[in-house]
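Engineer: pasting the structure only:
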């Protein structure tokens, strides 16, 4: 007697949920931000942002409503949306990756983040144009330079900090701050000196979490 074959049971795997980070404080506290799958996209970890924004809130004496921000290499917008959540007057996000820009725009719409402006383009090119004009054409005059806070979190190992930090100087207010993430400490390590392009800048705060070295700079 021929035995009938049992039909194979097909198990459908659920797609992995999108990676997320969360806004740490302010009016959108605990709101998740989608992290799209894109090469070089490296959102600032939640615990790092918590530390950094504690530093900044102390330095600004909690007066976020007077702070204008420029978020270069915006990626997920974790830094820029965090600043806007805490009441920053204006946040201009620069991002060259088209899918990332679309996600930024979707997040802005979801949050109804009126203080946020998103501009697609190469950070170095836009910085040069902004430095030449001392302002940037946007839908909101509040996004003109100088900025009180610039987030500089480029992809690692591509020399972006050396190219972009000098261009940021002309866009920064006299007492402004630049937040920098890097693959190495800017204070020098293992007997290596601090990078030459850091000349003229003071590291006012710095720390490390895992492979992330993060710093606040002031002229």
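Structural biologist: Yep, that arrived. Worth saying up front: this structure is predicted, and the values here are computed from it rather than measured. Numbers count the residues shown, from 1 in each chain.
Engineer: Please count neighbours and contacts with C-alpha atoms only from this point.
Structural biologist: OK.
Engineer: any idea how far residue 199 is from the residue nearest to residue 124 when sequence neighbours are not counted?
Structural biologist: Counting by C-alpha to C-alpha, 6 or more residues apart in numbering, residue 164 is the residue found nearest to residue 124 once chain neighbours are left out, at 6.0 Å. Residue 164 sits 14 Å away from residue 199, going by C-alpha to C-alpha, to the nearest Å.
Engineer: Just the terminal-to-terminal distance for stretch 92-102.
Structural biologist: Using C-alpha to C-alpha, the two ends of stretch 92-102 sit 15 Å apart.
Engineer: can you pull the contacts of the nearest residue to residue 98 once chain neighbours are set aside?
Structural biologist: Of all residues beyond its chain neighbours, the one nearest residue 98 is residue 120 (7.5 Å), with distances taken as C-alpha to C-alpha, 6+ apart. Residues near residue 120 by C-alpha atoms under 8 Å, 6 or more residues apart in numbering: 94, 95, 96, 97, 98, 101.
Engineer: with those residues in mind, which one is nearest to residue 168?
Structural biologist: residue 94 (13.1 Å; C-alpha to C-alpha).
Engineer: And what about that closest one, helix, strand or coil?
Structural biologist: At residue 94, secondary structure determined by DSSP: H, G, I helix; E, B strand; the rest coil is strand.
Engineer: Comparison target below:
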């Protein structure tokens, strides 16, 4: 696993030692960021990013490599938080990041400024994507117009809360990426 583009391009990331964490593949991450760069111009540069079900932090770290201003990584797993700390430290991003130990479906109220870009990569086939979107909405975590990227199994049908508009969806292998806008 490595950073695909930006100032940290080619840098390796620590990966999980168990099957409890399923990182987004390099290929899927490259596709996702190409879409963000071309179809949603400006959604990454200077963005305040929140990465839910962060695992290794690959999505949020990729955004920081490509010019995002700040990244918050949310995960309640012990191994995930250790990987996040290691990857953030290796890239020297301590001052631009925060790790938040929390269940991504039960965020509560936002502790600060709203986020303009959100990545959600919940465990497949558990119906957690819609619940996490609801938590973002109810807690005031997102700025109006925020772009949200939801990665799920290709056969999942997430329950999208009313304030989220699906802009497009793409399937790659057994994964489906939905691009949403928060209204």
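Structural biologist: Happy to help now that I have it. The model shown is predicted, which means the values in this text are computed figures rather than measured ones.
Engineer: Which residue ranges of the second structure form helices?
Structural biologist: 26-39, 58-65, 78-91, 128-138 (DSSP state H).
Engineer: Distance of residue 105 of the second structure relative to residue 123 of the second structure?
Structural biologist: Residue 105 of the second structure is 12 Å from residue 123 of the second structure, by C-alpha to C-alpha.
Engineer: again but with residue 45 of the second structure, I slipped
Structural biologist: Residue 45 of the second structure sits 28 Å away from residue 123 of the second structure, going by C-alpha to C-alpha.
Engineer: try residue 138 of the second structure
Structural biologist: Taken as C-alpha to C-alpha, the span from residue 138 of the second structure to residue 123 of the second structure is 22 Å.
Engineer: Next, count neighbours for the aligned partner of residue 29 of the first structure in the second structure.
Structural biologist: Residue 29 of the first structure maps onto residue 9 in the second structure, with residues paired by TM-score structural alignment. Residues within reach of residue 9 of the second structure, counting by other C-alpha atoms under 10 Å, total 13.
Engineer: I figured residue 9 of the second structure hits residue 61, correct?
Structural biologist: No: Residue 9 of the second structure is beyond contact range of residue 61, at 10.7 Å (criterion: C-alpha atoms under 8 Å).
Engineer: Between the two, which contacts overlap?
Structural biologist: residue 3.
Engineer: Measure how the biggest strand by length in the second structure sits relative to helix 128-138, angle-wise.
Structural biologist: For the second structure, the longest strand by residue count, based on DSSP state E, is strand 142-153. Orientation check (axes from the mean of the first three to the mean of the last three C-alpha atoms, to 10 degrees): strand 142-153 of the second structure against helix 128-138 gives 180 degrees.
Engineer: To what extent does strand 142-153 of the second structure diverge from the first structure after superposition?
Structural biologist: In the superposition with the first structure, the aligned residues lie an average of 0.9 Å away from strand 142-153 of the second structure, counting by mean C-alpha distance after the TM-score superposition for the first structure.
Engineer: what sits up against that strand?
Structural biologist: 43, 114-125, 129, 136, 174-183.
Engineer: quick one: the closest residue to residue 164 of the second structure other than its chain neighbours and residue 136 of the second structure, what's the gap?
Structural biologist: Distances taken as C-alpha to C-alpha, 6+ apart place residue 182 nearest to residue 164 of the second structure, at 4.7 Å, with adjacent residues excluded. Going from residue 182 of the second structure to residue 136 of the second structure by C-alpha to C-alpha gives 10 Å.
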